[in-house]
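> pasting a predicted model and its sequence here:
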Amino acid sequence: YIDDNCSFAHLGDVKYYPPYNCYFPTDQMKLLELWDEVGLPHEHKKQIYRPIIPFIGFNVDPNAMNISISLKCKQNLINKVPDFAKAGKCHSLKDYQSLTGHINWSLAVFPLLKPSLSAMYTKMMDKSKLLASIHVNNAVCNELLWFTKHALKSNSVFFLKAIVWDP
């Protein structure tokens, strides 16, 4: 079964939920009561209720309608690039896959930076030995440095193009 649920509530629309001794948005509290009634287990720590919601390393702000990466996560990602992006240096396929996966994760917030992985994917193509060395070429360096430059300037992506929305 899947016990994940996301929703949006108006500020102040909360009800007290006695088992966790705290307030939750009314709809969330009703869902918890339903789960209690049918015997579906749930955990207090998974009941996230706050203006900015952490979700798989991203910060989701439903009020501003945007998603961002925390400064710590962003810096962690950016710090991995300089050691990797040195022309002539060799890295294992596993290292290529690791950095590519980390950058790919960030593309949820930096969707316009997708081209930065083209050379990485080309270098990994048709390779299967995880410990085999792969040389870093100029194309990989240029794309990774381009990614870093633009990721440092980027903060978040908006869910909608319009900032003001009135249903």
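Noted; the coordinates are in hand. The structure presented is a predicted model; accordingly, all values stated were derived computationally and were not measured. Numbering: from 1, shown residues only.
> going by C-alpha atoms from here, please, whenever you check contacts or count neighbours.
Noted.
> most distant residue from the middle of the protein?
In terms of distance from the mean C-alpha position of the chain, residue 37 ranks first, at 33.5 Å (C-alpha atoms, centre = their mean).
> state the distance from that residue to residue 30.
Per C-alpha to C-alpha, to the nearest Å, residue 37 is found 10 Å from residue 30.
> next helix or strand past whichever strand or helix holds the residue farthest from the centre of the chain?
Assigned by DSSP states H and E, residue 37 falls within helix 26-38. Counting by DSSP H and E, the next helix or strand C-terminal to helix 26-38 is strand 53-55.
> can you point out the buried residues in that following strand?
By 16 or more other C-alpha atoms under 10 Å, the buried positions in strand 53-55 come out as residue 54.
> and the gap between the residue positioned nearest the centre of the chain and residue 115?
Centroid-nearest residue in the chain: residue 58, 4.0 Å away (criterion: C-alpha atoms, centre = their mean). Counting by C-alpha to C-alpha, the gap from residue 58 to residue 115 is 21 Å.
> next one for the comparison:
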Amino acid sequence: MSLIVWIAIRIKGIDDLLHYMDDMFRYEMDPQLEFYSLYNKYYPKKQVTLLQLWDDIGLPHDVRKQEFGQSLIVIGFHIDPRCMTISIPQSAHQELVDMITAFIDSSADHQRPLKKWQQLLSWANWALNIFPLLRPTLQSSYDKILSGWPHM
């Protein structure tokens, strides 16, 4: 992927191109829209240039990943640079609350399998990416998992 990013920046002139794993992204203050015929949509000109590069080298891409706008959902977080906020979409927030509620419901059984603990901690860890100062609150739960439960 690094070679493709290098080509996009150095050869195609897509400045300010950033990437994370296999995702590429950038910002534009005042984008000029251009028609991309494969998706039958208008995108910022440099995004179309990148899509055409991918077409030229045979790199597959998907329309659902081709987003642009004043605010976006990125790895599950709502990013709004105008308001300078990062938040969890309401639906994901409610799903997390529902999972925690079901997890702590002791009406049937007080024990939870290790896998359920790991799932809950993983989801909570993801949610706390936007509240990094709260992450240490998960430490005692991780300690409990690593303390030698027989389920491991």
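On my side now, so go ahead. Remember, predicted model here, so these are calculated numbers, not experimental data.
> got a TM-score for the pair?
The TM-score (TM-score structural alignment, normalised by the length of structure 2) is 0.72; 131 aligned residues with a C-alpha RMSD of 2.5 Å.
> re the thing from before, for the counterpart of the residue nearest to the centre of structure 1 in structure 2, which residues are in contact?
Aligned counterpart of residue 58 of structure 1 in structure 2: residue 77 (TM-score structural alignment). Contact analysis of residue 77 of structure 2 by C-alpha atoms under 8 Å, 6 or more residues apart in numbering lists 86, 87, 88, 89.
> so the first one, which state does it fall into?
The one in question is residue 86 of structure 2. Using DSSP: H, G, I helix; E, B strand; the rest coil, the structure places residue 86 of structure 2 in strand.
> burial measure for it, as a count.
Neighbour count of residue 86 of structure 2, defined by other C-alpha atoms under 10 Å: 18.
> counterpart of it over in structure 1?
Mapped onto structure 1 by TM-score structural alignment, residue 86 of structure 2 lines up with residue 67.
> secondary structure element holding residue 97 of structure 1?
With DSSP H and E as the criterion, residue 97 of structure 1 is inside helix 93-106.
> now do the buried residues in that helix.
Buried residues in helix 93-106 of structure 1, counted by 16+ other C-alpha under 10 Å: 93, 94, 95, 96, 99, 100, 103, 104, 106.
> the first one is in contact with residue 130, isn't it?
Yes. Under the criterion of C-alpha atoms under 8 Å, residue 93 of structure 1 lies in contact with residue 130, with a separation of 4.9 Å.
> closest to residue 78 of structure 1 out of the buried residues of helix 93-106 of structure 1?
The closest of those to residue 78 of structure 1 turns out to be residue 103 (C-alpha to C-alpha; 9.2 Å).
> nearest spatial neighbour of the closest one, skipping sequence neighbours?
Residue nearest to residue 103 of structure 1 in three dimensions, not counting chain neighbours: residue 77, with 7.3 Å by C-alpha to C-alpha, 6 or more residues apart in numbering.
> kindly report the same for residue 14 of structure 1.
With sequence-adjacent residues excluded and distances taken as C-alpha to C-alpha, 6+ apart, residue 14 of structure 1 is closest to residue 25, at 4.1 Å.
> same question for residue 125 of structure 2.
residue 135 (6.9 Å).
> and the gap between the counterpart of the one you found in structure 1 and residue 12 of structure 1?
Residue pairing (TM-score structural alignment): residue 135 of structure 2 is matched to residue 114 of structure 1. Residue 114 of structure 1 sits at a distance of 39 Å from residue 12 of structure 1 (criterion: C-alpha to C-alpha).
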